[in-house]
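**Student:** Below is the sequence, then the predicted model.
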Amino acid sequence: MADTDVRPTNFIRQIIDADLKSGKHQSVHTRFPPEPNGFLHIGHAKSIVLNFGIAEDYQGTCNLRFDDTNPLKEKVDYIESIKRDVQWLGYQWQGEPRYSSNYFDQLHGYAIELIEKGLAYVDFSTQEAMREMRGTLKEPGSNSPYRDTGVEENLELFKRMTAGEFNEGECCLRAKIDMASPFMVLRDPVLYRIRNVHHHQTGDKWCVYPMYDFTHCISDALEGITHSLCTLEFQDNRRLYDWVLDNISIDCHPQQIEFSRLNLQYTVMSKRKLNLLVEEGKVSGWDDPRMPTIAGLKRRGYTPASIREFCHRIGVTKMDNQVEMGMLEACIRDDLNASAPRAMAVMDPVRVVIENYPEDESELLDAPNHPNDESMGTRKVPFSRELWIEREDFREEANKKFKRLVLGKEVRLRNAYVVRADKVEKDADGNITTIYCHYDAETLGRDPSDGRKVKGVIHWVSAADAVAAEFRVYDRLFKVPNPAAEEDFFSTLNLESLVIKQGFVEPSLQQATSDQPLQFERLGYYVLDNQAAEGQLVFNQTVGLRDSWAKIEQQMQQGATEA
């Protein structure tokens, strides 16, 4: 389900428009081809929105195809997580999910065809020797001593490879192209290697597995893909993509088009680095809310609409750049500001006693679920003599800029009464344990009947009815904008990226669900953790009410300039 508002065009859509106008294609067929070696991240979301969105906008089709050519790193759990993420983002693939392994028989046949044409050979060189023979960007490579082996001998050797007669790493099948090519990818790339490992789809049928560059283009062609969209790091690989299809007997020849990948600040987009974070216990798992994975964003309270909107806002270009985290956060703020119900929570509680409120009485006050959307209705919030408020909302002394509760002065309780702080009680260490107040019974609601103005409004929870809850407050996972550029990216981890607080929420939140983000008034947007034990209220912070990082970064830049 793509968003309905009109989006600006881009160079990919311009190519598609021209292809349809010229009659080169009658319809559009794209694909999303993830490797199931980890969870999808926000960078994959950009590709999902692009591929599925284009197919939808042009009334075409989009396949989900798993690039499962390296069973050493792949897991069925990853496959299932990818399916969930695509559907959660609002998209549905054409037919059943496809796998590159569906085409292993055809791929093997095309490898034999290349051997028969004298365009592939079995190489027994070691990896070190092949690396040396490959040359450099400034120097051409040198031919392998096995490059001129005859066709019949290569056919026999490949047959023996397929039969499992050689050890892993003993030999491989290489394309015979040009060792002097200025494009490294065309210097006799490996097409097949030996892997004595069980495959999650084909079992033990194969002990030779095709490489990505050989598999991808043929899989695209077999599926009738019209436009094969991939990121810029595969730009040079397009030469090999075209070479393979030009030299085998296949009718379809898709067009590969490259676009810039997403680089998001204060996190990493490499699945290898993300996997290291998981394996080293730096995060709780692939779906840790600090991770840029789709599962992590979902657990943190991001919505599919906010992620789609983010992908639309950053656009599609051929220029690599760093996208500010604030842009992603702005998208979820915009979405939740309009859609998230309001509630009250206190995360660092201090006790308030309203001395002139009857001890054995309480009342239910009306509170709107959304201040600008009457269709969301109202809820009943209990009010009693004893309340919890945020410790930071009280000062014994403060200047005029402090718009909260101050000793001897008044403040309004959200959706309730005006109260005045009269005195405090402290423990042996001098910490305030209780604030004693008086309330004005004539000030219920937002407009006090006596007409006096109260500048501050604070939130609260009735102590008698409060429900204990845990709050997980998140910050950027890394301390620097581009941790991937650091030699030791672990050293840039933000050790304060997770702060856990214990507090209280109003009783209505006992019915909270993990698929409904909330705005805790004056605190930020939160969602019930989808892994919380039954009966426990654990809320993950989605994002604050405003971009506090923008101010921090501005101060850091100003400090650097002054230095």
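**Tutor:** Done, it's in.
**Student:** Please make it C-alpha for all contacts and neighbour counts, starting now.
**Tutor:** Fine.
**Student:** SS state for residue 335?
**Tutor:** helix (DSSP: H, G, I helix; E, B strand; the rest coil).
**Student:** That one: neighbour count?
**Tutor:** As a burial measure, the neighbour count of residue 335 was computed by other Cα atoms under 10 Å and equals 18.
**Student:** That one contacts residue 306, doesn't it?
**Tutor:** Yes. Contact status for residue 335 versus residue 306: in contact at 6.2 Å, counting by Cα atoms under 8 Å.
**Student:** which SS class is the closest residue to residue 199 other than its chain neighbours?
**Tutor:** Residue nearest to residue 199 in three dimensions, not counting chain neighbours: residue 71, with 5.4 Å by Cα to Cα, 6 or more residues apart in numbering. Remark: residue 71 carries the secondary structure label coil [criterion: three-state DSSP].
**Student:** For residue 206, see how far away residue 71 is.
**Tutor:** Going from residue 71 to residue 206 by Cα to Cα, to the nearest Å gives 11 Å.
**Student:** again with residue 379
**Tutor:** For residue 379, the distance to residue 206 - Cα to Cα - is 62 Å.
**Student:** Among those two, which residue is more densely surrounded?
**Tutor:** Set side by side, residue 379 and residue 206 give different neighbour counts by other Cα under 10 Å, the larger being at residue 206 (18 against 15).
**Student:** show me what contacts that one?
**Tutor:** Counting by Cα atoms under 8 Å, 6 or more residues apart in numbering, residue 206 touches residue 162.
**Student:** go on, residue 66?
**Tutor:** Taking Cα under 8 Å, 6+ apart as the definition, contacts of residue 66 comprise 33-36, 79, 97-100.
**Student:** Quick check: residue 67 touching residue 99?
**Tutor:** Yes. With contact defined as Cα under 8 Å, residue 67 counts as touching residue 99 (6.3 Å).
**Student:** The two: who's more crowded?
**Tutor:** Using other Cα under 10 Å, the more surrounded residue of residue 67 and residue 99 is residue 67, with 22 against 19.
**Student:** tell me the contacts of the more buried one?
**Tutor:** With contact set as Cα under 8 Å, 6+ apart, residue 67 has these partners: 33-36, 99-101, 212, 216.
**Student:** Which residue is the nearest non-sequential neighbour of residue 194?
**Tutor:** Computed as Cα to Cα, 6+ apart, the closest residue to residue 194 that is not its neighbour in sequence is residue 208, at 4.4 Å.
**Student:** got another, please set it beside the one above:
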Amino acid sequence: MSKSNPTPVAPAANFIRNIVEADLAAGKYALRRWAGRPGLAEAHAQAPLDPARIRTRFPPEPNGYLHFGHAKSICLNFGLARDFGGRCHLRFDDTNPEKEEQEYVDSIVDAVKWLGFDWQDEQENNLYYASNYFPWMLQCAEYLIAAGHAYVDSQSAEEMRANRGTLTEKGKDSPFRNRSIAENQDLFKRMQAGEFADGTHVLRAKIDMASPNINLRDPAIYRIRHATHHNTGDQYCVYPMYTFAHPIEDALENITHSICTLEFEDQRPFYDWLLERLAEGGLLQRPLPQQYEFSRLNLTYVVLSKRKLIQLVEERHVAGWDDPRMPTLVGARRRGYTPQGFQLLMDRVGVSKNDALIDYSLLEDCMRETMNEQDERRIAVLDPLKLVITNYPEGQSELCQAPNHPLKPELGKRDMPFSRELWIEREDFMEAPSKGYHRLYPGNMARLRYGYVVKCTGCEKDDSGKITAVLCEYLPETRSGTPGADSVKVKGNLHWVCAAHACTAEVRLYDRLFKTPSPGAGDTDFLTELNPDSCRRITAQLEACLKEARPGQRFQFERHGYFVADPIDSKAGAPVFNRAVTLKDSWGKTGG
């Protein structure tokens, strides 16, 4: 621990968890009071002790859809509150009137709940909007003016930028920095009253224009914006800057550990300065929130830049924000990814200050692990080829049985119709087999999984020479589950569906959206690195029972991977399936 950075960074996988444990052991927040809702110090002064041992928050700005990176923050903040007897608040940081919409608010609420977290229980409902704190923020700003810690600056944006200085040059004081307290108070009231045009004045904190940290060179804390806000309408024409609003929001909500990503590390000195000034004035209760920074989730084969994601959508490189190839949580949900898979990924990635690049295969492995545990098995033939059992009676059928989940016998078995004509995978037959090939070829035997052993007798072709059907004879005594099942030893084991009962359906084979690990790295255009095979649509033959799959229902298609009935495009009796992930990672071996 150094004097310049008092935050200890533990070598463990989650250094913030270590900080929380130390704070609780020291009783750091044991005497905090909580009025049951956010407020200034006077509201909490006579309230009971806070029943939450810690308070964290997830504070998204409702100006877009959440992506994989947000999942890390959600799991971290809600997970810490859950594990340490605390509360996590969902706070919409809606202080910008020009970019926020109710559509995004609704999608964020759905995403957090889908990941398995909630901000409400029998005692508390901790869903908040920063815009509801505007009166308190104005009160804080007016206190700073009265205490000589803030002033109204009338420079243009260009002049302010020029006088701010650089990393190697000190800034210059504004010519308006020494306005009297009375003049600043008058101007700020007139700003609130709407007398001035946008950009005419800003309210700035008065700190130190010579500070080596540019963020302490009199940062702007209020600006004029004549814009309609989604929550407060036209009530205000001045709005707080994010760096001013955020620490106040934390303090009003009794947040103990304010957890941010690394780009906010340079802002922490202003965070602390502001809260100290307001606590000195009696507006905020102590102990004050403390900010801690962690590294973002950075994945290969993905872009998480909001600008780039918007470009993908607006230029129609994808079908929308919920396109299953998009690294958004709505896209992940539609693709069939699981909340448990994201939570497992975050546990394995850990929390540190190291900006590491995580291979996308780790995310896919986490999804496979959770899906393997959860998903019932079904059979699908993705590249169908007709198989005709020539010695099976025409018009006859029977039911074979297959387990719904090999790891969960309590889920029982399902019936699979079996008859003379079946669908098998085209790759399961070779007229001239390669070395080591154990499936069907003339003269060879293989087992139809859950059914019979069959012997290939030949094939049929069309005029172009394309194989249209495989011909076989079955061995009646070899039915699976009977004493004769092991009487004939074979090496090949084939998946099949009954042609007469099969469900014909569209299946979408999704893969990574980009073909390079770091799209857009250096000076490259990230759009040139889009994977042209990131979505292939095929017509497949599925097990009959899959016709009744519900939108959003997920299965393991034996041999092929994990699939979900598309939540939007699937209709009753006509499902459309999306591949979430293959059974094993083949990206490095096949290139896609």
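**Tutor:** That came through fine. Here the structure is a predicted model, which means the values were calculated and not measured.
**Student:** Tell me how they score on TM after superposing.
**Tutor:** After superposition, the two chains reach a TM-score of 0.93 (TM-score structural alignment, normalised by the length of the first structure), with 547 aligned residues with a Cα RMSD of 1.8 Å.
**Student:** circling back: pull out the buried members of the contacts of residue 66 of the first structure.
**Tutor:** 33-36, 79, 98-100 (16 or more other Cα atoms under 10 Å).
**Student:** follow-up on the earlier one: show me what contacts the residue in the second structure that the residue nearest to residue 199 of the first structure lines up against?
**Tutor:** Residue 71 of the first structure is assigned residue 97 in the second structure as its aligned equivalent, the criterion being TM-score structural alignment. Contact analysis of residue 97 of the second structure by Cα under 8 Å, 6+ apart lists 227-230.
**Student:** quick one: the residue nearest to residue 194 of the first structure and residue 110 of the first structure, what's the gap?
**Tutor:** Looking at residue 208 of the first structure against residue 110 of the first structure, where the rule is Cα to Cα, the gap reads 14 Å.
**Student:** So these two - more neighbours on which side?
**Tutor:** Neighbours of residue 208 of the first structure and residue 110, each counted by other Cα under 10 Å, are more numerous for residue 208; the result is 23 against 20.
**Student:** which position in the second structure aligns with the more buried one?
**Tutor:** Aligned against the second structure by TM-score structural alignment, residue 208 of the first structure finds its counterpart in residue 238.
**Student:** and the gap between that match and residue 224 of the second structure?
**Tutor:** To residue 224 of the second structure, residue 238 of the second structure is 4 Å away according to Cα to Cα.
**Student:** What of residue 276 of the second structure?
**Tutor:** Note on residue 276 of the second structure: its distance to residue 224 of the second structure, by Cα to Cα, is 26 Å.
**Student:** now the helices for the second structure?
**Tutor:** When secondary structure is read from DSSP state H, the second structure shows helices at 15-25, 41-44, 68-83, 102-114, 134-146, 157-163, 181-192, 242-252, 268-280, 306-314, 329-335, 339-349, 360-374, 587-590.
**Student:** what does the longest one correspond to over in the first structure?
**Tutor:** Across the first structure, the stretch matching helix 68-83 of the second structure (TM-score structural alignment) is residues 42-57.
**Student:** Surely residue 445 of the second structure is in contact with residue 455?
**Tutor:** Yes. With the criterion set as Cα under 8 Å, residue 445 of the second structure and residue 455 qualify as a contacting pair; they are 4.2 Å apart.
**Student:** quick one: which of these two has more around it?
**Tutor:** Neighbour count, other Cα under 10 Å: between residue 445 of the second structure and residue 455, residue 445 has more, with 25 against 20.
**Student:** tell me the contacts of the counterpart of residue 32 of the first structure in the second structure?
**Tutor:** With the correspondence set by TM-score structural alignment, residue 32 of the first structure lines up against residue 58 in the second structure. The contact partners of residue 58 of the second structure, taken as Cα under 8 Å, 6+ apart, are 73-74, 77-78, 88-91.
**Student:** Swap in 10 Å and give it another go.
**Tutor:** For residue 58 of the second structure, the contacting residues are 70, 73-78, 88-93, 112, 119, 258-260, by Cα atoms under 10 Å, 6 or more residues apart in numbering.
**Student:** Narrow those residues to those that are buried.
**Tutor:** By neighbour count, with 16+ other Cα under 10 Å, the contacts of residue 58 of the second structure hold 70, 73-78, 88-93, 112, 119, 258-260 as buried.
**Student:** Walking through the stretch 451-592 of the second structure, point out its strands one by one.
**Tutor:** Listed from the start of the chain, the stretch 451-592 of the second structure has strands (DSSP state E, counting those that start in this stretch) covering 453-461, 467-474, 493-494, 496-498, 503-510, 535-542, 554-557, 561-565, 576-581.
**Student:** who wins for proximity to residue 361 of the second structure among those?
**Tutor:** Nearest to residue 361 of the second structure, of all the strands of the stretch 451-592 of the second structure, is strand 576-581, at 10.1 Å by Cα to Cα.
**Student:** Please identify the buried residues of that closest one?
**Tutor:** Those would be 576-581, for strand 576-581 of the second structure by 16+ other Cα under 10 Å.
**Student:** Could you do stretch 426-439 of the first structure as well?
**Tutor:** Neighbour counts over stretch 426-439 of the first structure (16+ other Cα under 10 Å) mark 432, 434-439 as buried.
**Student:** what would these look like in TSV with distance to residue 368 of the first structure?
**Tutor:** Below are these laid out as TSV (distance: Cα to Cα, whole Å):
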residue	distance to residue 368 of the first structure
432	32
434	29
435	27
436	28
437	25
438	25
439	22
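**Student:** Closest to residue 554 of the first structure out of those?
**Tutor:** residue 432 (34.7 Å).
**Student:** Count the residues that sit near the aligned partner of residue 418 of the second structure in the first structure.
**Tutor:** In the superposition onto the first structure, residue 418 of the second structure corresponds to residue 383 when matched by TM-score structural alignment. Counted by other Cα under 10 Å, the residues lying close to residue 383 of the first structure total 20.
**Student:** Likewise for the one 4 residues further on?
**Tutor:** Look at residue 387 of the first structure: counted by other Cα under 10 Å, it has 21 neighbours.
**Student:** Now do the same for residue 248 of the second structure: its match in the first structure.
**Tutor:** Correspondence of residue 248 of the second structure to the first structure, assessed by TM-score structural alignment: residue 218.
**Student:** now stretch 512-520 of the first structure: how far from the chain's centre is it?
**Tutor:** Remark: stretch 512-520 of the first structure is offset 19 Å from the chain centroid, using Cα atoms, centre = their mean, to the nearest Å.
**Student:** can you check stretch 163-179 of the first structure too?
**Tutor:** Averaged over its C-alpha atoms, stretch 163-179 of the first structure has a centre that lies 38 Å from its chain's centre (Cα atoms, centre = their mean).
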